[in-house]
Structures are given as structure tokens and as C-alpha cells.
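> Below are the sequence and a predicted model; questions follow.
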Amino acid sequence: MRNHVFAATALAAALLAFPALAQSVALKGPDGQVATLSAADLAALPHVKMTVIQHGKTSTFEGVPLGEIVTQVGAASGKAVHGPELATVIRVTAKDGYQVVLGLAETDSGTRKGAIILADRADGAPLKDDGPFRLVVEDDLRPARSARMVERIEVIRLSNTKPAAAAHH
């Protein structure tokens, strides 16, 4: 028990001493590829802005399109999102265990009009209580899928068919 308390205390001290350790998102691709996206990595990627109304408050979020992020771990994009890739989902997990699932096609701008971003800024400032990263889903009627405190993003292929072997529908 004493060792567990020491280990937990040491981890908490490390996270306080090195905030970047706490400010990252773990990525996992459809074929097991893994990566870690730090706050600096996300800040360096091209951002888009979107204004949404959530819980009666209008906010402008800035972030990276989710479809761009998941390509870093092998997710299909653009015209490759067809056939069995239409049965590929993205599971987003927050620090508190909250999870949401989106279809990969929802993140493709050629398939769906509304954007889905991993935001790191709101109203011109870094995210505070909802951060350091927040999923924001444009055009949802209620913000249930706009998960806050995102810490893990996984791409899961549900189809048993290999993408290259599938016929286009």
C-alpha cells in the first residue's frame, strides 16, 4: 500500500512539474498504430474556427479537424472513405471516462458538411476547465458528443472486409 501511495504521489508530482505530460492525446489506428499528440504538436497543425451555441452560450472554438488527426495513425481520408471504411468508427475518451463514437465518414469534409474538431482554444484563449482538448461537433442539435478533457482517440474498423478488396457503392 505504501508503495502505491508513493507511486501515485510521484506521478502527480511529475505531472505538476511537467504539464506537457498531462497535455497530450493518445492515438490508436485501425491496424494498431499508436502515436501521442502533444499540445505543441496540435498547436503546430493547421487550425480551423467554428462558432457554436452550447448550453445557451455562443463560443468560437479553434482546433484541428478530427479527420486530419486520425490520418496520423492510418485512418482513411478523402475518396478512400468508402466501402468497408464506412463501417469504421472513432471512439473518443475523456479523462473522466466519458466516451463518444463517431463514424469515420462524419469526419470527412467530402461526406459531411459540418466540421468536427479537436479544439485547444475557445474564444481566443487556451481551454481551461474543459481542456486541454475538447471535441467539438458542429451542427449537432445538442452538444452531447462534444466531449471535454479528451485524452484518447481510437480508430476501430468494424468491417471484416479489407478496404482494398471492397467494392465501391
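All right, it came through fine. In this text, all values refer to a predicted model and were calculated from it rather than measured experimentally.
> going forward, measure contacts between C-alpha atoms and count neighbours the same way
Fine.
> pretty sure Asp129 is in a strand, no?
No. Assigned with DSSP: H, G, I helix; E, B strand; the rest coil, Asp129 falls outside any strand and is coil.
> And it, how far from Leu16?
Shown here: Asp129 relative to Leu16, a distance of 16 Å by Cα to Cα, to the nearest Å.
> can you check Ala35 too?
In terms of Cα to Cα, Ala35 sits 23 Å off from Leu16.
> on that earlier part again, which of Asp129 and Leu16 has more residues huddled nearby?
The neighbour comparison of Asp129 against Leu16 (other Cα atoms under 10 Å) goes to Leu16, with 12 against 9.
> then this one, side by side with the first:
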Amino acid sequence: MKKYFLCVFLIVTFFTGYAFADSKDSLSIYGLVKNPLSISMQDLTKFQSIQVQMNEVTNDGEFRGVFHYRGVPLRTLLELACIKKNKKEFSKSVDLAIAIRNKKGSQIILSWGEVFYRNSGEILIATAAVPIMPHKDCKGCHSLEFYKPLIDQLHRNICFPKLVVAGDSFADRSLEEITDIEVIDITPIINDKKEPKLFSKQFRITGYGVKPFSLSDIAQYPRKNMRLKKIGEGKGYHGILQASGASLKQILENAGIKPDLNTVFIVSAPDGYRSLLSCGEVFLSPSGDQIIIADRINGQSIDSGGKFILLISNDLMADRWVKSIEKIEVILISNKTLGLAQN
């Protein structure tokens, strides 16, 4: 009830004069939200903004410039719309996805967790940009033919509003001229059978683009050790853990999974607990290297409730951690998939 009144307060306070119907040049927020919104560029500029630097180089090496972007945290807009999950059997939002689309029909998928369990300045809806110009020319080390196209990128026309994922190592998820933000729950299309007992001696990797296989031992992967704070939304601080295991990114790479910004990974346990990670946060963000499948905690093998735990060290809350991993499912989220998921 408190969250409901907070949403109403935010709308009355910050959204006076904003349109709630579709308009030609508006940004629409819909899906699993209480208050679907349609926000114009002019209205976006009225929000309190923050500034981030983005060094725009894509994963394939394309240089798109270096800019200071100013805009509104995506989290602010989603809190204004008030995300509302319909499932009573699993009410946590940790398995939700957020689809971002632009006028050209391009789409990328974010996880709920990377928006709400990280500092809000990492993902912006930008409304303005200023290029960061180099102080010296490049004549001494490169020819004009080489560096002029790079300088030209600093003067290029940027189409707003623009999704800026400032925390990524590469700029593939920074999408210009976005028109739609949809909060979705894809789990209705997952064929999962809930088991009452929390135990799994192995986990299975299955789904889009992968030949299904099971792992009962991760000794063949390089050992990764981490020190984590365990802080949950429900029970708060529960100490510091020494964890040891294998990188989820490396396990997925070895399984032959190719990065696709429209895919997500659902990690689930026999009791139905699950969390969702986006392909981008695993493969493009430095945080992806800090996501592990652990088989040892505080120097001891995990014997109670299964052998493996998903740990996400850069999350501010531990609620996306999954004990007793039973399955990792790779799912491609296309527009067709979205239609199935929302019915």
C-alpha cells in the first residue's frame, strides 16, 4: 500500500502535464506496470538529470566518439511507472526483463536486477550530449586519413532519447532514438516443473543456441575466488562470504553460447526460485566477470541443499543469488516471444 501511494505521489509531483496516451514523438513505458506512461522529449528534460561519460566503442571495434551524456536514470522512470508483477507464487521481480526498442525496430534486453540492484546512474535515458574533444592532434602518430573519421564521430548527430549503459565496457547496448520500454515476465513460456525439495546434485544448461548438457562438477574450469557481502532485501546483512567456483561467463562460452543482446539467462532451483540475467550484463559489462557458479563457501563444499550457488558480487542486494542451481535456460526474447509472455 505504501508503494502504491508513493507511485501516485510521484506521478502528481513530477508528471503533471505529461501525456498518458501514445504520441508521435513520445517514449512509452508499459507492460507489467501500474501506470503506463508516454513521455515527450521536452518532458524528459524537466526531470532532475545526471551526467556520465561514455567512451563509445563497440565490441567489434567501431569507434562512435567520446561524450558526456546528460539524462534521467532509467530506474527513475520505471519507479514512476510502478512495476507490478502478477504472479502470486513468485512475487519477487528478480526474474523480470526490460525490453528497450527504437524507431528503427532495434531491441536490446536488460534485466530488472541490473537496473534496480546497481547504482541508478549506470543506466540513463539521455536527452543531451557534449563531445569530449582531444587537446592535441594526431598528426605525429597517424595520417589524416586515419584520424579524421575518428574526429568526425565527435561531431555526429545523436538521436535522442538515447539509452546509455555507462557501466558497460563496450557500447553495443547504447541505443539511440528509443521509443518503447516494456517490462516483461517471460517465465510463463518456460516449461518448468516446481519441486518441493531444495536439492540438486547437478545443473542443466539448455535453450536457445545450445545443445543441452549437464554439469555435476566444475573442476575443469579455472577456479575463481571472491569475497562477498551478503545483504538481502528481506533479512538484511548476513556477513561476509568467501566463495570459490567458476565464472558463469566462461561456462556459457564453453557451451558455445554466442552473445546476443536479445537473449537472457534464467537460473532456477528445484523449489521454483529463479533469477534473470541479461546477455549484456554477462558479456559486455565488467560485472559479468564477477558472476560465478560457486561450489565452495568459506572453504567448505556446499552440501546442504545442492552443490551449486549463483553469486552476483556487484549486485547491491543478494536476492538474485540462487541456491541449489538446477537449470540455466537460454531464452531469445523476440517480439513473438513477448506476445506469448504477456498473454
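On my side now, so go ahead. These figures come from a predicted structure and were not determined experimentally.
> Counting by contacts, list what the longest helix anywhere in structure 2 packs against.
If you go by DSSP state H, structure 2 has its longest helix at helix 2-14. For helix 2-14 of structure 2, the elements it packs on are helix 74-81, judged by 3 or more Cα pairs under 8 Å, 6 or more residues apart in numbering; DSSP states H and E.
> mind listing what Val48 of structure 1 touches?
Glu62, Gly63, Val64, Pro65, Ile117 (Cα atoms under 8 Å, 6 or more residues apart in numbering).
> can you rerun that using 10 Å?
Taking Cα atoms under 10 Å, 6 or more residues apart in numbering as the criterion, Val48 of structure 1 is in contact with Phe61, Glu62, Gly63, Val64, Pro65, Ala115, Ile116, Ile117, Leu118, Ala119.
> swap in Phe61 of structure 1?
Phe61 of structure 1 neighbours (Cα under 10 Å, 6+ apart): 47-52, 117-127, 134-136.
> Let's see that with 7 Å instead.
Lys49, Met50, Thr51, Ala119, Arg121, Ala122, Asp123 (Cα atoms under 7 Å, 6 or more residues apart in numbering).
> Show me just the buried residues among those.
Among the contacts of Phe61 of structure 1, those classed as buried by 16 or more other Cα atoms under 10 Å are Lys49, Met50, Ala119, Arg121, Ala122.
> hang on, the first one packs against Pro65?
No. At 9.8 Å, Lys49 of structure 1 and Pro65 do not qualify as touching, with contact defined as Cα atoms under 7 Å.
> which neighbours do the two share?
Joint contacts of Lys49 of structure 1 and Pro65 (Cα under 7 Å, 6+ apart) do not exist.
> circling back to that earlier point, of the buried ones among the contacts of Phe61 of structure 1, which pair is most distant in space?
Met50 and Arg121 (10.8 Å; Cα to Cα).
> joint contacts of the two?
Phe61, Glu62.
> can you give me the strands in structure 1?
24-28, 34-38, 48-54, 57-65, 88-94, 99-103, 116-122, 125-126, 134-137, 150-157 (DSSP state E).
> Now render those strands as TSV, adding distance to Asn3 of structure 1.
As requested, those are exported to TSV (distance: least, Cα to Cα, whole Å):
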stretch	distance to Asn3 of structure 1
strand 24-28	27
strand 34-38	28
strand 48-54	44
strand 57-65	40
strand 88-94	28
strand 99-103	31
strand 116-122	36
strand 125-126	36
strand 134-137	34
strand 150-157	26
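> closest to Ala75 of structure 1 out of these?
strand 150-157 (6.9 Å).
> What mean distance separates the closest one from the matching residues in structure 2?
Strand 150-157 of structure 1 differs from its equivalent in structure 2 by a mean of 0.8 Å after superposition (mean Cα distance after the TM-score superposition for structure 1).
> hmm, who's touching that strand?
So strand 150-157 of structure 1 is contacted by 24-30, 75, 87-95, 133-134 (Cα under 7 Å, 6+ apart).
> Tell me the spacing between Ser159 of structure 1 and Ala87 of structure 1.
Ser159 of structure 1 is 6 Å from Ala87 of structure 1, by Cα to Cα.
> between those two, which one's more packed in?
Ala87 (17 against 13).
> Quick one: map that one onto structure 2.
Ala87 of structure 1 maps onto Asn262 in structure 2 when the alignment is built from TM-score structural alignment.
> likewise Glu68 of structure 1?
Checking TM-score structural alignment: Glu68 of structure 1 goes with Gln250.
> Quick check: closest non-adjacent residue to that match.
Tyr221 (7.9 Å; Cα to Cα, 6 or more residues apart in numbering).
> Relative to Gln153 of structure 2, how far out is that neighbour?
41 Å.
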